[in-house]
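J.: Here is my input, please return the structure:
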Amino acid sequence: MATSRPAALTAITALTALAPISWGTTYAVTTELLPADRPLFTGLIRALPAGLLLLALARVLPRGAWWWKATVLGALNIGAFFPLLFLSAYRLPGGMAAVVGSVGPLFVAGLAAVLLAERPTLRTLLTGIVAAFGVSLVVLKAAGALDPLGVLAALASTASMSAGTVLTKRWGRPEGVGPLALTGWQLTAGGLLIAPLAVLIEGAPPALDGRAVGGYLYLALANTAVAYWLWFRGIGRLTATQVTFLGPLSPLTAAVVGWAVLGEALTPVQVVGMGLAFGATVAGQLRPKAISRPRSFSFSERNARRDSMDVAGEPLRR
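T.: From the prediction side, this is the model:
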């Protein structure tokens, strides 16, 4: 259930934002530390060990319908998303996959209207367009021929993650199950779906040196186990639209890391794009206020209302 307290909402939003910020470091880690051209193996190492670790910590397995629900969510958020994302990144010119991915808020707004009854506002739609435009200014390089398969994979990866986000919000969690267990279920299911593809397409695992081991440890622990736990925790407490508008922080972080760590230059156009995308991210966290007519209470009603509230102004649970 989404919280209404401003301080708590800000804290939850900030913690959830750490997930896409962490994902923005993936490109630098992959290019600098990991073996080349092994996207499926990298996706497998990111997902399966992280999922098994969280399962060991949570010590809770799905029950009943949650076996198939966890499998569906794991396929959408991890098992299908990772391979499609990597495929699009390899087949499209610089940054185009990120631009297609940045329309995720619009995908989520449409799905949330159907599955969650979250009616998209004009502000939400305009903010989504501004976010995508800002990201395009940041990541697009010199124009190149668009590969149809790459575009289709990018769209499919965005749709997969968007559907996973909305269904995670719609289904919630079983009674007594925390976000740690739910994250572990999805990462494990997604990793198991990627495993046969990695073996069939890429063959045996590559030889790893110390740098690669360190890179994979970072991706599995901080970039996946912790980041996805924060992400799914945020989905449970924010609206689906609020969560997905944090997504542009990932390409923005990648651009900043490229500038600060890899020595890549940032042009004035990219800086403007970063400002637009970040502004859209902040605007996406604002919820429309419900308009209601103030009611006048009698003295006795005011006393009864005060006695029914706790010190934080929240109704007491009796």
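
J.: rest of the way, CA atoms for contacts and neighbours
T.: Fine.

J.: So Gly51 versus Ala70, what's the distance?
T.: 12 Å (Cα to Cα, to the nearest Å).

J.: my bad, Leu111
T.: Counting by Cα to Cα, the gap from Leu111 to Ala70 is 19 Å.

J.: quick one: the helices in the stretch 201-318 of the chain?
T.: 210-220, 227-237, 240-244, 249-260, 268-283, 299-307 (DSSP state H, counting those that start in this stretch).

J.: what do you get for the stretch 51-200 of the chain?
T.: Going by DSSP H, counting those that start in this stretch, the stretch 51-200 of the chain shows helices at 66-74, 81-91, 96-101, 104-115, 122-139, 148-171, 179-202.

J.: How about the last one, which residues are buried there?
T.: When neighbours are counted by 16 or more other Cα atoms under 10 Å, the buried residues of helix 179-202 are found to be 179-195, 197-198.

J.: Same check on the fifth one?
T.: Residues of helix 122-139 classed as buried: 124-125, 127-139 (neighbour count, 16+ other Cα under 10 Å).

J.: can you check the first one too?
T.: Along helix 66-74, the positions that meet the burial threshold by neighbour count (16+ other Cα under 10 Å) are 66, 69-74.

J.: Which elements pack onto it?
T.: Applying 3 or more Cα pairs under 8 Å, 6 or more residues apart in numbering; DSSP states H and E, one finds that helix 66-74 contacts helix 148-171, helix 179-202.

J.: With Leu55 as the reference, name the closest of these.
T.: helix 179-202 (5.1 Å; Cα to Cα).

J.: now the angle between helix 66-74 and the closest one, please.
T.: In terms of direction (axes from the mean of the first three to the mean of the last three Cα atoms, to 10 degrees), helix 179-202 departs from helix 66-74 by 60 degrees.

J.: I would like the residues contacting helix 179-202, please.
T.: Helix 179-202 has contacts (Cα atoms under 8 Å, 6 or more residues apart in numbering) with 38, 40-41, 43-45, 47-55, 58-62, 70-71, 73-75, 77-80, 83, 173, 225, 228-229, 232-233.

J.: centre of the chain versus that helix, how much separation?
T.: 17 Å (Cα atoms, centre = their mean, to the nearest Å).

J.: Now do that helix and helix 148-171, the angle between them.
T.: 160 degrees.

J.: now the angle from helix 179-202 to helix 227-237?
T.: Using the same axes, to 10 degrees: helix 179-202 against helix 227-237 is 130 degrees.

J.: Buried ones in stretch 139-155, by neighbour count?
T.: 139-140, 150-151, 153-155.

J.: this one next, for a side-by-side:
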Amino acid sequence: MSRQSDILLTALAPAIWGSTYIVTTEALPLGYPITLAVLRALPAGLLLLLLTRNLPNRDWLGRVLVLGALNFAVFWTLLFVAAYRLPGGLAATLGALQPLMVIALSFGFLGTPIRAAAVLAALAGLGGVALLVLGPEARLDPIGVAAGLGGAASMAAGTVLSRRWQPPVSPLNFAGWQLTAGGLILAPVALMFEPSLPPLSALNLSGLVWLGVIGAAGTYVLWFRGIARLDPGTVSMLGMMSPVTAVGLGWLWLGQALTPVQAIGAVVVLSAVWLGQAANRTRPSPKPRPVY
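T.: This next block holds a predicted model:
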């Protein structure tokens, strides 16, 4: 399969993640973020394990727990904290720092050279996301800002380490391991700190099925497949598709206004994503040897 096809398939994951906001606010009960994260991750992970019927061996358990924590448990928890304490635009802008973090972590863990064009693309994407989602009501809550930065760092580290630690299994299996680990880590946290869910309606169950089967099982298979086949910097830039999709769905589905500034921001983000692919194509980083 060509590199362009790999990029398009990987980009589907963050594009679908952009639907998370509208599904969460319109179809799920509010006030149960960690419980809903468990219900999104754990069933999806168990479904993938059922399909693959392959569990990690003892040598891989530690790595899988670390990756499950970074990519899901820590990331989703901090993401919800940032979302609750900050305007959505500011939380999304902090999350857009992730590609810059991936560039730095890839240099440290993978020996990937830092390319000026890739840094420029990441900065342009950050500015585009700010134009797209950042409003005048933005306020700086210290805990919210720390959570937003911590969530971006957690996902960046998970992306780079998922590239460094490539098990001899399919992306379907690798995604199942990590989703299950993340769900198991979050489950006791939800039981300790959140009340029981109310009875779920058909709409609630439909939202959970979408976020679990499509927004977790399906998308993370594509995401980890992309990490295995593409440069981490390339993959992290594709994550900026998520706020573009979120704003587009808000405009099409909820009738939210789309200002000229937001339209310019969307164009800047898409241009930055293209520039990021071009920058990483010119001098691709060497593929790491799998760790068995």
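
J.: hang on, the earlier thing: among the contacts of helix 179-202 of structure 1, which ones are buried?
T.: Applying 16+ other Cα under 10 Å to these flags 38, 40-41, 43-45, 47-55, 58, 60, 62, 70-71, 73-75, 77-80, 83, 173, 225, 228-229, 232-233 as buried.

J.: export the helices of the stretch 201-318 of structure 1 to a markdown table and tack on distance to Leu115 of structure 1?
T.: What follows is those, written out as a markdown table (distance: least, Cα to Cα, whole Å):
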| stretch | distance to Leu115 of structure 1 |
| --- | --- |
| helix 210-220 | 31 |
| helix 227-237 | 15 |
| helix 240-244 | 11 |
| helix 249-260 | 26 |
| helix 268-283 | 23 |
| helix 299-307 | 35 |
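
J.: Gly144 of structure 1: which of these is closest?
T.: Per Cα to Cα, nearest to Gly144 of structure 1 of these: helix 268-283, 18.6 Å.

J.: Distance from the chain centre to that closest one, please.
T.: The answer for helix 268-283 of structure 1 is 19 Å, by Cα atoms, centre = their mean.

J.: Structure 2: matching residues for that one?
T.: On structure 2, the counterpart of helix 268-283 of structure 1 by TM-score structural alignment is residues 260-275.

J.: One more: stretch 150-159 of structure 1?
T.: Against structure 2, stretch 150-159 of structure 1 falls on residues 144-153 (TM-score structural alignment).

J.: now swap in stretch 299-316 of structure 1 and tell me
T.: Going by TM-score structural alignment, stretch 299-316 of structure 1 sits over no part of structure 2.

J.: now do stretch 32-47 of structure 1
T.: The aligned range for stretch 32-47 of structure 1 is 26-41, by TM-score structural alignment.

J.: who touches the matching stretch?
T.: 24, 72, 76-77, 80, 179-180, 182-184, 186-187, 189-191, 194-195, 197, 203-204, 206-208, 211-212, 216-217.

J.: What does Gly248 of structure 2 correspond to in structure 1?
T.: In structure 1, Gly248 of structure 2 lands on Val256 (TM-score structural alignment).

J.: now swap in Leu8 of structure 2 and tell me
T.: Checking TM-score structural alignment: Leu8 of structure 2 goes with Ala14.

J.: can you check Ala130 of structure 2 too?
T.: By TM-score structural alignment, Ala130 of structure 2 lines up with Ser136.

J.: Spatially, what comes nearest to the corresponding residue of structure 1 for Thr112 of structure 2 if we skip its sequence neighbours?
T.: By TM-score structural alignment, Thr112 of structure 2 lines up with Glu118 in structure 1. Using Cα to Cα, 6 or more residues apart in numbering and skipping the chain neighbours, the partner closest in space to Glu118 of structure 1 is Ala112 (5.4 Å).

J.: Am I right that that neighbour is in contact with Thr121?
T.: No. With contact defined as Cα atoms under 8 Å, Ala112 of structure 1 does not reach Thr121; the gap is 11.8 Å.

J.: Same drill for these two, tell me which one is more crowded.
T.: Ala112 (24 against 11; other Cα atoms under 10 Å).

J.: For the more buried one, give me its contacts.
T.: So Ala112 of structure 1 contacts 118-119, 166, 240-241 (Cα under 8 Å, 6+ apart).

J.: Can you lay out those residues as TSV showing distance to Glu264 of structure 1 and neighbour count?
T.: Below are those laid out as TSV (distance: Cα to Cα, whole Å; neighbours: other Cα atoms under 10 Å):
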residue	distance to Glu264 of structure 1	neighbour count
Glu118	40	16
Arg119	41	13
Val166	36	28
Ala240	34	26
Thr241	32	28
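
J.: Let's verify the match of Leu8 of structure 2: helix, strand, or coil?
T.: Three-state assignment for Ala14 of structure 1 (DSSP: H, G, I helix; E, B strand; the rest coil): helix.

J.: what's the burial count for it?
T.: By other Cα under 10 Å, neighbour count at Ala14 of structure 1 equals 14.

J.: Same check on the one 10 residues further on?
T.: Close neighbours of Gly24 of structure 1, defined as other Cα under 10 Å, add up to 24.

J.: From Leu167 of structure 1, how far off is the match of Thr112 of structure 2?
T.: 13 Å.

J.: likewise Leu219 of structure 1?
T.: 25 Å.

J.: higher neighbour count, these two?
T.: When Leu219 of structure 1 and Leu167 are compared for neighbours, Leu219 comes out ahead with 26 against 21, by other Cα under 10 Å.

J.: how about the more buried one, what's its match in structure 2?
T.: Looks like Leu219 of structure 1 aligns to Leu211 there (TM-score structural alignment).

J.: what's the closest non-adjacent residue to that match?
T.: Per Cα to Cα, 6+ apart, closest to Leu211 of structure 2 is Arg40, 6.0 Å.

J.: any idea which helix or strand carries the one you found?
T.: Arg40 of structure 2 is located in helix 33-52, with elements delineated by DSSP states H and E.

J.: how much does that helix stray from structure 1?
T.: Compared with structure 1 after the fit, helix 33-52 of structure 2 shows a mean deviation of 0.6 Å (mean Cα distance after the TM-score superposition for structure 1).

J.: Could you count how many residues lie near Val213 of structure 1?
T.: Val213 of structure 1: 14 neighbours (other Cα under 10 Å).
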